[in-house]
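Engineer: sequence first, predicted coordinates after that:
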Amino acid sequence: MSLSAAGAALQGHDYQHLFAWYHALRMLNPAEDVVGVEIEAKNAGNVDDVVVRRRAAADEHYQVKYSVDGRHPIDLAWWVTPATSKGKSPLQRFWQSWRTLSRDGHRPHMGLYTNRPIDVSDPVLALQDGRTGTLGPRLRLAKASSKAGRGRKRWASHVGVAEADLLEMLDHLVLLTGQSAWAGLVTSVSDRMAAVRLKSDELAVEQGVQAIRAWVTGARSEVDRRALAAEIARRGLHGEVRQATVVVQGIDRDPWAAGATVSLDWVDLFEGDHPRARRQLRDPGLWNGRLLPELEGAERTIHALGFDRVLVRGYMRLPAWFATGVAFGDTRSLRVACVQGGQRWGSDVTPVEFPVHVSAPVELGAGGELAVGLSVTNDLAEDVLAYLRGSALPVGRFVVIAAAPAPSRTAIPDAPSAMGWALAVLKVVRDQVRATGTRKVHLFLSGPAGGALLLGHLWNRIPATQLYEDLSPGYAPAFLIPG
């Protein structure tokens, strides 16, 4: 069933108001220089939906475009087609806004924010920079005879300006396309509210949306920090717990990483052009040469900011979840959490006893080191054993610790069970370390991300631990956790 025009308009306005609330919360962060937010701003041209006023840096001007579904991408036709017979195309309107806002050497920061995807089959749009979201830098390098070069000429001709002038505008127009839908934006707003000690459940987020809506309908378009603080107090949004958010962008980027307290971006360090293919680093030395130090640096930042609770999110594989748990470890007087299957899994819950099955040790006789396989989601025993026998690793014993009664996707149902599982695994590994006298553990994981995070969080009094990426088939060394 298709949504009515009125329903789509309401969703679009709510999305814009949620986006405005997300930026208004920046006023409460001492590290930001945001002094105000204006909704449907005057004299802002086409980028007037949300304007972020900054003390020192350039103001940020956003146009927010919401779509009820993903059937219509931001393509060439969208850029050059006027909405009405006498109107201007979006590209012409962005140019007009650029001219309006550029004065006395000042260059505005403009952004198109939309949940609609971008059409990467278009030679111009395909050159969007993955980090900055702009078209200018890569489009500037296109040869005039190439498809992108000819497209650049057509764009400039459509606007009626020189290519160099168009490129300067595109340098300052950030295309935030393919952004998460309502639920994803709610998650990021919730992160930002928790970081400034506000209530952060869905009801609290909705209160923020209602605050923006009330300001707009009440003809108050611009809000400063004082007005924001008064509205927060009036709506009872002050919370008791202050929580940082750490986003680790391992195999894919998070569209709302900017809202996190700390954000790490490793995507370009991996081989592969798709998240499913990103399993190995282009330079394996970076596991401990860059990635682990960045996690440790993130922990120092969190401590310096005075946080003792950390919500971890991001797109990464199990070794990275485990290593993140180690970096934000229990010995650092921190509490960690993540969202697993819609539930909050945190280290602050009371664990319940979790049964595990410990296999009979396989004695490989290749050395004095210990290999441990954790079978929670899938049984990895045969795959790991084949890898160990085909490698030159000095492993003398291999033990599998499996969820009882059997590995499955639902073997660990909730946070108390996850903490119980992590404690049970830790005990078995310590027992095996004592029995073998090993100085190094090789750890292979198959299980939920939240379980890996909590296990890493508790990992202590264990020798140096080598983690492995599952290459399906085979394995490759990842992080080496110091003992």
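Structural biologist: Sure thing, it's come through.

Engineer: hey, let's count contacts and neighbours off CA atoms from now on
Structural biologist: Will do.

Engineer: now do the strands in the stretch 51-200 of the chain.
Structural biologist: 60-65, 109-114, 173-176 (DSSP state E, counting those that start in this stretch).

Engineer: can you list those strands in CSV and add mean neighbour count and distance to Ala371?
Structural biologist: Listed next are the strands of the stretch 51-200 of the chain as CSV, based on neighbours: other CA atoms under 10 Å; distance: least, CA to CA, whole Å:
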stretch, mean neighbour count, distance to Ala371
strand 60-65, 22, 52
strand 109-114, 22, 47
strand 173-176, 22, 45
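
Engineer: list the contacts of the closest residue to Pro463 other than its chain neighbours.
Structural biologist: Among residues not flanking Pro463 along the chain, Gly483 sits closest, at 4.1 Å (CA to CA, 6 or more residues apart in numbering). Each residue near Gly483 by CA atoms under 8 Å, 6 or more residues apart in numbering is listed here: 460-465.

Engineer: I'd like the strands of the stretch 51-200 of the chain as CSV, with distance to Thr245 appended.
Structural biologist: Output for the strands of the stretch 51-200 of the chain, formatted as CSV (distance: least, CA to CA, whole Å):
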stretch, distance to Thr245
strand 60-65, 23
strand 109-114, 22
strand 173-176, 21
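
Engineer: so which of those gets nearest Gly136?
Structural biologist: strand 173-176 (8.5 Å; CA to CA).

Engineer: what's in contact with the closest one?
Structural biologist: With CA under 8 Å, 6+ apart as the test, strand 173-176 has contacts from 109-114, 128, 132-135.

Engineer: tell me the residue in the protein that is farthest from the middle.
Structural biologist: Gly365 (43.2 Å; CA atoms, centre = their mean).

Engineer: hmm, that residue is touching Ala392, no?
Structural biologist: No. At 11.6 Å, Gly365 does not count as touching Ala392 under the criterion of CA atoms under 8 Å.

Engineer: just the helices in the stretch 151-300 of the chain please.
Structural biologist: Counting by DSSP state H, counting those that start in this stretch, the stretch 151-300 of the chain has helices at residues 163-171, 182-195, 202-217, 225-234, 286, 292-304.

Engineer: try this one side by side with the last:
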Amino acid sequence: MAHLPAAGPTSVRTTGDYYQWLIAWEACLILLRETTGRLHNPVRAVGVELDGVGNLDDVVLLRDVPPNTYTQVKYAVDAATPVNEEYLTKPSANGGPSILNKIARTWKGLTADGGIADLRLVTNRAADPADDLMAGRDARTGLLMPKAGVGGVRSDRGKARARWAQEAGLTEAELMDLLLVLRFDLALDIVRHEEKLRILMANIGLRDDQRALEEGAGWVAKMVREGRRELTLAMIEAAVAELGLTAGPARAVLSIATLKPDPLASDADHAIDWVDRFDGDSDYTKRRPLWPNTWAQLQADIEAAPGRLPAGTTAVTITGSIRLAPAFLVGTTFRMVTGTDLGTMQRGRIGSQLWSTNDPFDTALAPGVIEREIGQGDEVAVAIAVTTNPTEDVLEYLREQHLPVSKLIVLTPASDIPNDSSVPDSTAANALAVGIRDYLRRSTRRVRRMHLFLACPMGLALLLGNRWNRLCQTVVYEDIKTDAGYEPAFTVEA
């Protein structure tokens, strides 16, 4: 890959503008979603560089009943300036007030009459893990509280609070009140934010391709150039029609997070947050529930999800971070026989795409089949080997655990060695899911129980679960990366 040249002043300025227009387009999408979802007190208009709201005027979500959300957007060309005390409290380049001082003054002005306000600092800069207050930021909320308030006046946090309060021109009590409503949305780089916005666009029923996203952001820029500071529902709907962005019906959003917080959870119709209920310090090590939490409890939460979504839901997008066994269970929970169009964003050869169970294909894709004799019983083990080949690990587990299986059936892409690009897109994933299901229907007709091991894209696990009907009882295993290798996670009646 050719290296890009160092960014010049014009590049930095135009990229920073595009970053702000993306944040504003996100606000427009939130308005559309809250309006179509008939939420109580939805966003009624989006302010862009709105007059009269101080330094938090870049993007404003305006509601009939407070709090409104006031956002300051800060773009950086590199990672040289993390968000920490120095960044927030140093004077501006021309010697003016610091970022923290400007935010504090704006907050005091917005709340002078006893009102309330929701504040955001959005930037692609990351938090400084060595900073006394920033290190306590809650990744789920973006707030520094409650940890910022922990510790006495002589503690490192207490001393930092005093310095922040002095720079902000606030008492320490006022600073704590400010930190209760000031969200730090950090490390929000352009590529990751574009992916989030494409998910939002798909959920609203808009085109979710890169061109559509850039057209939406470009429309915001055009409105600003024309001096329009307040974007209404009627204006946004007219832009959607003019740009030809409409693609289909809106989708309900189900957020399920077990590995790391889901940035879309606050926009979801229902959210299942198990991040703190899974064992491990990072999303690479979180593979099983942390005792006393159990797989059975997670299964109950997932299987109850359809009843938590809006009545009449016919299309659902899954967001969040889950491993393969939970993804398969989500698919079986919204099985195709329920008439639900189930989808998720999946990275593929051409970037992230919405993989949907409604995406058409011409012919089912028959998998490659390898059988290994076990001879320990009359049940069957099945390994889906699409991204990697887990055969030897599964064989070792079956023998060590003395599972009552007669053989292991390994199913692979028909003409491909398992690798990360074996399934290029949603069409191929649906075709392969149907091919796998049809093969297992024929080959396991007389089997009473199947043991399923997955090594495939998360989206394929979801689509496969969605097609999993007219099969025997299935025990789904999760790769837990310990001496045991695998662990039974869920039992599905198919």
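Structural biologist: In hand now; what should we look at? Note that the coordinates shown come from a computational prediction; the quantities given were computed from them, not determined experimentally.

Engineer: TM-score of the superposition?
Structural biologist: Overlay of the two chains. TM-score (TM-score structural alignment, normalised by the length of the first structure): 0.90; 477 aligned residues with a CA RMSD of 2.5 Å.

Engineer: re earlier: now the residue nearest to Pro463 of the first structure: how far from Pro416 of the first structure?
Structural biologist: Distance, Gly483 of the first structure to Pro416 of the first structure, using CA to CA, to the nearest Å: 27 Å.

Engineer: now Glu296 of the first structure
Structural biologist: Counting by CA to CA, the gap from Glu296 of the first structure to Pro416 of the first structure is 27 Å.

Engineer: on that earlier part again, out of the contacts of strand 173-176 of the first structure, flag the one nearest to Val429 of the first structure.
Structural biologist: The nearest one, if we look at the contacts of strand 173-176 of the first structure relative to Val429 of the first structure and count by CA to CA, is Thr132, at 44.4 Å.

Engineer: hmm, Tyr475 and Gln466 of the first structure touching each other?
Structural biologist: No. Contact criterion CA under 8 Å: Gln466 of the first structure and Tyr475 do not qualify, at 11.8 Å.

Engineer: picking up where we left off before, show me the contacts for the residue farthest from the centre of the first structure.
Structural biologist: Here Gly365 of the first structure is in contact with 395-397 (CA under 8 Å, 6+ apart).

Engineer: who wins for neighbours among the residues you listed?
Structural biologist: Among the contacts of Gly365 of the first structure, Val395 has the most neighbours (other CA atoms under 10 Å), with 22 neighbours.

Engineer: if we can go back for a sec, out of the helices of the stretch 151-300 of the first structure, which is the most enclosed?
Structural biologist: Among the helices of the stretch 151-300 of the first structure, helix 182-195 has the highest mean neighbour count (mean count of other CA atoms under 10 Å), at a mean of 21.

Engineer: ok, average deviation of that one from the second structure?
Structural biologist: Here helix 182-195 of the first structure, set against the second structure after superposition, deviates by a mean of 2.8 Å using mean CA distance after the TM-score superposition for the first structure.

Engineer: which part of the second structure lines up with that helix?
Structural biologist: Here helix 182-195 of the first structure aligns to the second structure at residues 190-203, judged by TM-score structural alignment.

Engineer: chain center to that stretch: distance?
Structural biologist: Centroid separation for stretch 190-203 of the second structure versus its chain: 9 Å, with CA atoms, centre = their mean, to the nearest Å.

Engineer: what residues does that stretch touch?
Structural biologist: Defining contact as CA under 8 Å, 6+ apart, one finds that stretch 190-203 of the second structure is touched by 19, 22, 26, 29, 124, 207-210, 213, 250-253, 264, 317, 345, 352, 354.

Engineer: and if you look at stretch 211-227 of the first structure?
Structural biologist: Contacts of stretch 211-227 of the first structure (CA under 8 Å, 6+ apart): 14, 17-18, 20-21, 27-28, 35-41, 231.

Engineer: now for those: which two are most distant?
Structural biologist: Top of the distance list for those (CA to CA): Asp14 and Val35, 22.8 Å.

Engineer: in strands, which of the contacts of Gly365 of the first structure appear?
Structural biologist: Per DSSP state E, strands hold the following members of the contacts of Gly365 of the first structure: 395-397.

Engineer: thinking again about what came up before, and the buried ones among the contacts of stretch 190-203 of the second structure, selectable in ChimeraX?
Structural biologist: Command for ChimeraX, covering only those of those found buried under the criterion 16 or more other CA atoms under 10 Å:
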select :19,22,26,29,124,207,208,209,213,250,251,252,253,264,317,345,352,354
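
Engineer: which of the residues in the biggest helix by length in the first structure are buried?
Structural biologist: Using DSSP state H to assign secondary structure, the helix with the most residues in the first structure is helix 415-436. Within helix 415-436 of the first structure, the residues scored as buried using 16+ other CA under 10 Å are 415-426, 428-429, 432-433.

Engineer: likewise stretch 355-372 of the first structure?
Structural biologist: For stretch 355-372 of the first structure, the neighbour count (16+ other CA under 10 Å) marks 356, 358, 364, 368-372 as buried.

Engineer: mind putting the residues you listed into TSV with distance to Arg213 of the first structure?
Structural biologist: Formatted as TSV, those follow (distance: CA to CA, whole Å):
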residue	distance to Arg213 of the first structure
Val356	52
Val358	57
Leu364	67
Gly368	66
Glu369	62
Leu370	60
Ala371	57
Val372	55
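
Engineer: of the residues you listed, which is the nearest to Arg53 of the first structure?
Structural biologist: Taking CA to CA as the measure, Arg53 of the first structure lies nearest Val372 of those, at 53.8 Å.

Engineer: residue in the second structure paired with that closest one?
Structural biologist: Superposed on the second structure with TM-score structural alignment, Val372 of the first structure falls opposite Val382.

Engineer: quick one: that match and Cys456 of the second structure, what's the gap?
Structural biologist: 13 Å.

Engineer: strands of the stretch 301-450 of the first structure, start to end?
Structural biologist: Per DSSP E, counting those that start in this stretch, the stretch 301-450 of the first structure carries strands over the ranges 309-313, 335-340, 343-346, 356-358, 362-363, 369-375, 395-403, 440-446.
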